[in-house]
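Enquirer: attaching a predicted model along with its sequence, questions to come.
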Amino acid sequence: MSDKDPAVILDSAKAWWSTAIIDMKPGSIRFAGFPVEQLIGAVSFPQMIWLMVRGTMPTPQEGALLEAALVSAVDHGPQAPSIAISRMSVTCGLPLNGAMASAINVLDDVHGGAGEQCMELYADIARRMDEGHALDAAIEAGLDAFIAARGKIISGFGHRFHPVDPRAPRLLALVDEARKQGVVNGRFADIGRGVEASLADRKGRGIPMNIDGATAVIYAELGFAPPLGRGLFILSRSVGILAHAWEQTQQGGRIKGPMPRDIPYTYTGPAPRDYPGTASGEATP
């Protein structure tokens, strides 16, 4: 038994968790000080995301730009591993929450992390500019450092399916418009376009910015830290994951793997052989 004063124990318990996100008491729910009943019907879901992770209320224009980025990345078809996993999970008997959790768990460095990595590249280039380097020099040095640390694939540029990712130009156009309106300063749009131009010079061919590079521009312009870039992508892609899991629920199907069973996989092991001391078709004693 503890010999501490009960009041001290209670104070210690209250201090166990500390949060500036929500103040919830009987009959009262406040987010960063705002009563929830005043937010309902007054702010958009992207604005609410901003408030929850940043503690401040964005302007409607900032919320609209964040919303555009979130809308752009909701889905990329059932060939995307996270989407395929959500559908396969449903056919294995998982409910929607299990299917969504299984799919979200693969959104890591390779599939899902490119936006965060691209934001880190942009931030490094911006830091070099703050140290007095010109934009072009900062881009070249930033790219060299990124390649030395991560390899030749530059996150946020190039695409396996699209010669030009149709989402990226639209997002950059929205950034340009927001820049004219004074919503963002356009610094990271300049950095992103500069990286794209540098890669074209280095490779001798165009390697256009993709969805990850374009949303990285928006998230960086809006002041989000790079790790939040991945979190925001996961929020966005969760919409597609949910939609596909629900559609598969309606379609039915049982234990569907990644490809139809009449399409064989490739076996690369040893040729058929017998275990020593036995003959094919005979039982082992």
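Expert: Received the coordinates, thanks.
Enquirer: drop to CA atoms for contacts and neighbour counts, all remaining ones
Expert: Will do.
Enquirer: His266: neighbour count?
Expert: No His there; residue 266 is Thr. Residues contacting Thr266 under the criterion other C-alpha atoms under 10 Å number 6.
Enquirer: got another, please set it beside the one above:
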Amino acid sequence: MGNPSSQGQNDTLTVRDNRTGKVYTIPISDNAIPATAFKDIRAPAKKGEREENETEKGLRVADKGFLNTAVISSEITYIDGEAGILRYRGYPIEQLAVHSSFLETAYLLIYGALPSRKQYNIFETEVMQHSMTHADAEVLFRAFRYDAHPMSILTSAFASLGSMYAEANPSLQGQNLYTKGDAASIAAMDKQIYRLIGKATTLAAMAYRIRQGRDFVVPPAGLSYTGSFLYQMDHLGEEDYVPSPVLEKALDVLFLLHADHELNASCTTVLQTASSLVDPYSAISAGCASLYGPLHGGANEAVIRMLISIGSPDNVPAFVEQVKKREKVLSGFGHRVYKTSDPRSFIVRKTADEVFKVTGKDELLETAMRLHDVAMSDEYFIKRKLAPNVDFCGLIYRAMGFPLDFFPVLFAVPRVVGWLAHWRQMMLQPGGVKIWRPRQIYVGPTKRDYIPIDSRVPVEGLKRTPTVVQHSGQSKRTMLASYKGKAKL
């Protein structure tokens, strides 16, 4: 691999290094080439070249933002962004949304096949029986401020679970706890999967109720996964309380659509973290933190805030012009992967119709549809392939009565399944787990000698000087006071 060769072969890539004249043959497997093969392509350093370039140690592959770098072989999710295709384990998302359920699809993603009735019953029973949380979780939740963002709470709650289950921690039980592939290893892995999926809705409901100033609700028996979730959020003591079946079904469909999406930012974060063989609760917490960002899971919240800022449908044309002038940010259109319409968006539209029949149409729907029509007929957006994406499901969440800052939580809960599917796959992959350690291209200063502080020339500039905070209140008074050890500015 990567050895000099005079001629290419089938299923290989021939590379000529014009610096040395050498020709290299690199194998192509599954339409991919190994990045490590380029380490064999070495050349003498040019006169005066920076030693940090490490030219004599082989080529590095620069790929800012992982635009075209495959870091793992996976059997889980296939996406064709050009054709607008999304498949879980080979099954089109459109078929699963109509015929399957969230928990059945979760089984499919994790174990690789649709379950028999017996297999599904075992899985569903274990997930639902593991929805209870330790009493100490209540203490954690009540420690947060009343106005804390629910995603911050959920991220911390997932991390806290790692401190409750010593048998789930490879640091305590041995680093091959999940990687041996024997019956005991897989059983330990499955138990954590049951716990995380089961407790995801419970923790999310607790994050919701702490914001509402309500007591927590014990997960009920006999309800579906999403029915239990709605019950835990909304039950206030009513006798024989049963959530709306329409909302329950809609949430189940949306959970199914959001269950996995290949190596997006949060899934990559989970695998990056898990590659150190940390416990799965810490890895899921890291993924939750990644999902929190407005370029990822926070996008559907951003869509609604954008629509609120637009207001009336009559204001859409002016807003679109501001977007084209880069004066405003357009949310809900375009996707890192999909260059045509997101296949999930059509299912979201159908689900929205069902929800609106019982809740009434969201007042922002007309604004959203006008924005869709204007953007889809404008050459600016057509040329850039900015089609509507799934983040418009925020309209459904809003119609169902969820607060804006809870939208990312409704994304995180189902995505736990996808994260766990990829985590399980990586733990059991042939050859074991290697810690993810990407390279960098160092462009900073070359070697320089230390200068004593009194001999230095200050380096000025906005990005080179720490910002001075404008203090007020007690902090300001303390800065004006005198005391032993006070720093001199």
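Expert: Nice, thanks for sending it over. Keep in mind that what you see is a predicted model, and the values were worked out from it rather than measured.
Enquirer: residue contacts, Ala216 of structure 1?
Expert: Contacts here follow C-alpha atoms under 8 Å, 6 or more residues apart in numbering; on that basis Ala216 of structure 1 touches Gly115, Glu116, Cys118, Met119, Gly156, Gly229.
Enquirer: for these, give me JSON lines that also has distance to Val184 of structure 1, neighbour count and secondary structure.
Expert: Listed next are those as JSON lines, based on distance: C-alpha to C-alpha, whole Å; neighbours: other C-alpha atoms under 10 Å; DSSP: H, G, I helix; E, B strand; the rest coil:
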{"residue": "Gly115", "distance to Val184 of structure 1": "19", "neighbour count": "30", "secondary structure": "helix"}
{"residue": "Glu116", "distance to Val184 of structure 1": "19", "neighbour count": "28", "secondary structure": "helix"}
{"residue": "Cys118", "distance to Val184 of structure 1": "19", "neighbour count": "26", "secondary structure": "helix"}
{"residue": "Met119", "distance to Val184 of structure 1": "16", "neighbour count": "31", "secondary structure": "helix"}
{"residue": "Gly156", "distance to Val184 of structure 1": "20", "neighbour count": "28", "secondary structure": "coil"}
{"residue": "Gly229", "distance to Val184 of structure 1": "17", "neighbour count": "26", "secondary structure": "helix"}
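Enquirer: how do the residues you listed look in structure 2, which are kept?
Expert: For the contacts of Ala216 of structure 1, the contacts that persist in structure 2 are Gly115, Glu116, Cys118, Met119, Gly229, with contact defined as both residues aligned by TM-score structural alignment, their matches' C-alpha atoms under 8 Å.
Enquirer: just checking, the last one touches Met119?
Expert: Translated: Gly229 of structure 1. Yes - assessed by C-alpha atoms under 8 Å, Gly229 of structure 1 is found in contact with Met119 at 7.4 Å.
Enquirer: mutual contacts of the two, please.
Expert: Residues within reach of Gly229 of structure 1 and of Met119 at once, by C-alpha under 8 Å, 6+ apart, are Ala216, Tyr219.
Enquirer: run a quick neighbour tally on the closest residue to Phe216 of structure 2 other than its chain neighbours.
Expert: Closest residue to Phe216 of structure 2 in three dimensions, ignoring its sequence neighbours and counting by C-alpha to C-alpha, 6 or more residues apart in numbering: Met206, at 6.1 Å. Met206 of structure 2 is surrounded by 27 other residues when neighbours are defined as other C-alpha under 10 Å.
Enquirer: residues in contact with Met206 of structure 2?
Expert: The neighbourhood of Met206 of structure 2, defined by C-alpha under 8 Å, 6+ apart, consists of Phe141, Phe216, Val217, Gln232, Met233.
Enquirer: distance between stretch 76-84 of structure 1 and the chain's centre?
Expert: Computed by C-alpha atoms, centre = their mean, to the nearest Å, the separation of stretch 76-84 of structure 1 from the middle of its chain amounts to 14 Å.
Enquirer: stretch 92-109 of structure 2 maps to which residues in structure 1?
Expert: On structure 1, no counterpart of stretch 92-109 of structure 2 exists by TM-score structural alignment.
Enquirer: sorry, back to before: and which of the kept ones among the contacts of Ala216 of structure 1 is nearest Ala148 of structure 1?
Expert: Ala148 of structure 1 lies nearest to Cys118 out of the kept ones among the contacts of Ala216 of structure 1, by C-alpha to C-alpha, at 14.7 Å.
Enquirer: map that closest one onto structure 2.
Expert: In structure 2, the residue equivalent to Cys118 of structure 1 is Val303, according to TM-score structural alignment.
Enquirer: next one: Ala73 of structure 1
Expert: Correspondence of Ala73 of structure 1 to structure 2, assessed by TM-score structural alignment: His258.
Enquirer: how much space between its match and Val246 of structure 2?
Expert: His258 of structure 2 sits at a distance of 18 Å from Val246 of structure 2 (criterion: C-alpha to C-alpha, to the nearest Å).
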